[in-house]
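J.: following is a predicted model, sequence given first.
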Amino acid sequence: MEPTDRTRIRRGRHRAVADRSDLLALLDDALVAHLGVVVGDHPVVLPTAFAVDADGPDEGGTLYVHGSVAARWLHESAGATVCVTVTELDGLVAGRSTFHHSMNYRSAVVIGRARVVEEPAERQHALDLIVDHMIPGRAATLRPSTRKELAATAVLAVPLTEASMKARAGGPVDEPADVAAGVWGGHVPVRRVIDAPVPANDNPAGLDVPPDVRSRAS
């Protein structure tokens, strides 16, 4: 990934990740993005489901988010420059001083001009990608969206042209004197756990968990 002036990492440059495949792997692994946009006279940062099409219509690929057509933040995002961040926490780093406590993480920042997806086929494709990002293969098992549902849902596309990634792994980096003092140092790995599916109360009796959901929980 070639950084631009807006995505060039200036602090902690040794943690910069330049390989685009690592960025795509993070975006594939993470489930929640945060979209930052100026709404009126103040910035707003909102969590959102998302999905990525690495071969999408925008230069560098396309990141999609969706929301209600009535949401003010979505209207303000259309045609505006937005910032989308994605973070996965991988560990808590226990240093031998307050200064050297840290976290292990993978994080990405995407900056770009958002566009409202108007073309029906691309919009349906984006919505299917968002569903499948949560539960792979799920979209193909669902009924088509109704015209009313589509009319109530807007999709934003953000190009992946300007993106940066940072990552940290491993234990603390402490001062030699602190190590010699005999204080314990190390890190506590953190991982996401997906439990067994819980059926809805109104499922028909005897209805099995479908393979796509079962696979997601395995």
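T.: Arrived safely, thanks for sending.

J.: from here on, just use CA atoms for contacts and neighbour counts.
T.: Fine.

J.: list of residues touching the longest helix belonging to the chain?
T.: The longest helix of the chain (DSSP state H) is helix 120-134. With contacts defined as Cα atoms under 8 Å, 6 or more residues apart in numbering, helix 120-134 is touched by 28, 31, 49-53, 64-66, 117, 138-139, 155.

J.: the same query, at a cut-off of 6 Å, please.
T.: By Cα atoms under 6 Å, 6 or more residues apart in numbering, the surrounding residues in contact with helix 120-134 are 50-51, 117, 138-139.

J.: distance from the chain centre to the next helix or strand after that helix, please.
T.: Once the chain leaves helix 120-134, the next helix or strand it forms, by DSSP states H and E, is helix 147-151. Distance of helix 147-151 from its chain centroid, counting by Cα atoms, centre = their mean, to the nearest Å, is 25 Å.

J.: below is an additional structure, to be compared with the one above:
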Amino acid sequence: MKNIPPHLIPSRLPKRAHYDYETIYSILDEALFCTISFVVDDRPFAIPTAFVRYEDKIYIHGSVGSHFIREIEKGIPVCISVMLTDALVVAKSAFSHSVNYRSVTIFSNAEKIEDFETKAAAFEWLTNKIVPNRWSYLRPMKKNEVLKTTALAFSIEEASAKVRSGMPKDEEEDLELPIWSGLIPIPVQRLQAIPDDTSKDIQLPAHLQ
């Protein structure tokens, strides 16, 4: 990404910032949820929601009656943030504790998807991201369900990533202290699927195994 806007440059530890699309896209593709922040009538709002990246845009959806959706579909400026936490970084002093993380910040404006086919495709992309290979297993989406749902796209043109990895960075004078320091990994994992009452006699599909 060329000509980095000042608002994308972190005020602290700028060496952790990344502006290449490979880094940004990899974080967006792993994360399931983002937080969309915006201002309406001088009041700040921050709404968490599921999202999916497809090519150079991210997509979200919501009810056509949602106050949140109806406000941002007007194209007002929004800030979209994503964070993945990989490990707790425990040092020899509280001051040096940290977190290994990967994050992305995007400044953008919503583009309402009016084309029916693109809109339906966005729902498929999102469904398959949340639960891989789920879409083809489900009953087809009804036309009125598509019409009752709004799909919004956001350009990833103004985006930056920030990454922290590695062991604690203790002060030099603390390195010989007899205090344990290191990493506590906190991986995200999907556990065994649990059926509801209507599915107890249905074989678990291959995409959920």
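T.: Nice, thanks for sending it over. Computed from a prediction, not measured in an experiment: that's the story for all the values here.

J.: about what we covered before: and the longest helix of the first structure, which stretch of the second structure?
T.: Matched against the second structure by TM-score structural alignment, helix 120-134 of the first structure falls on residues 116-130.

J.: please apply the same query to stretch 157-171 of the first structure.
T.: Stretch 157-171 of the first structure corresponds to residues 153-167 of the second structure when matched by TM-score structural alignment.

J.: chain center to that stretch, what's the gap?
T.: Here stretch 153-167 of the second structure is found 10 Å from its chain centre; the criterion is Cα atoms, centre = their mean.

J.: mind listing what's buried along that stretch?
T.: 153-156, 159-164, 167 (16 or more other Cα atoms under 10 Å).

J.: check stretch 105-117 of the second structure too.
T.: Using 16+ other Cα under 10 Å as the test for burial, stretch 105-117 of the second structure gives 105-113.

J.: ok, now stretch 131-151 of the first structure?
T.: The neighbour-count check on stretch 131-151 of the first structure (16+ other Cα under 10 Å) flags 131-139, 150 as buried.

J.: what of stretch 38-49 of the first structure?
T.: Quick answer for stretch 38-49 of the first structure (16+ other Cα under 10 Å): 45, 49.

J.: same question for stretch 88-95 of the second structure.
T.: Within stretch 88-95 of the second structure, the residues that qualify as buried are 88-92, counting by 16+ other Cα under 10 Å.

J.: next: stretch 207-217 of the first structure.
T.: 212-213, 216.

J.: check stretch 68-85 of the second structure too.
T.: 68-69, 72-73, 78-85.

J.: equivalent range in the second structure for the top strand by length along the first structure?
T.: Ranked by number of residues, the top strand in the first structure under DSSP state E is strand 81-94. Counting by TM-score structural alignment, strand 81-94 of the first structure pairs with residues 77-90 of the second structure.

J.: enumerate every residue touching the corresponding residue of the second structure for residue 62 of the first structure.
T.: Aligning on TM-score structural alignment places residue 62 of the first structure opposite residue 57 in the second structure. By Cα under 6 Å, 6+ apart, the contact set of residue 57 of the second structure is 154-156.

J.: let's go with 8 Å and repeat that
T.: Contacts of residue 57 of the second structure (Cα under 8 Å, 6+ apart): 153-156.

J.: which one of the contacts of helix 120-134 of the first structure is nearest residue 198 of the first structure?
T.: Distances from residue 198 of the first structure to these, taken as Cα to Cα, are shortest for residue 138 (16.2 Å).

J.: would you turn the buried residues of stretch 105-117 of the second structure into CSV with secondary structure and distance to residue 180 of the second structure?
T.: Below are these laid out as CSV (DSSP: H, G, I helix; E, B strand; the rest coil; distance: Cα to Cα, whole Å):
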residue, secondary structure, distance to residue 180 of the second structure
105, strand, 34
106, strand, 37
107, strand, 40
108, strand, 43
109, strand, 47
110, strand, 48
111, strand, 50
112, strand, 52
113, coil, 53
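
J.: closest one of those to residue 14 of the second structure?
T.: For those, the nearest to residue 14 of the second structure is residue 105 (13.7 Å; Cα to Cα).

J.: what's the matching residue for that closest one over in the first structure?
T.: In the first structure, the residue paired with residue 105 of the second structure is residue 109, using TM-score structural alignment.
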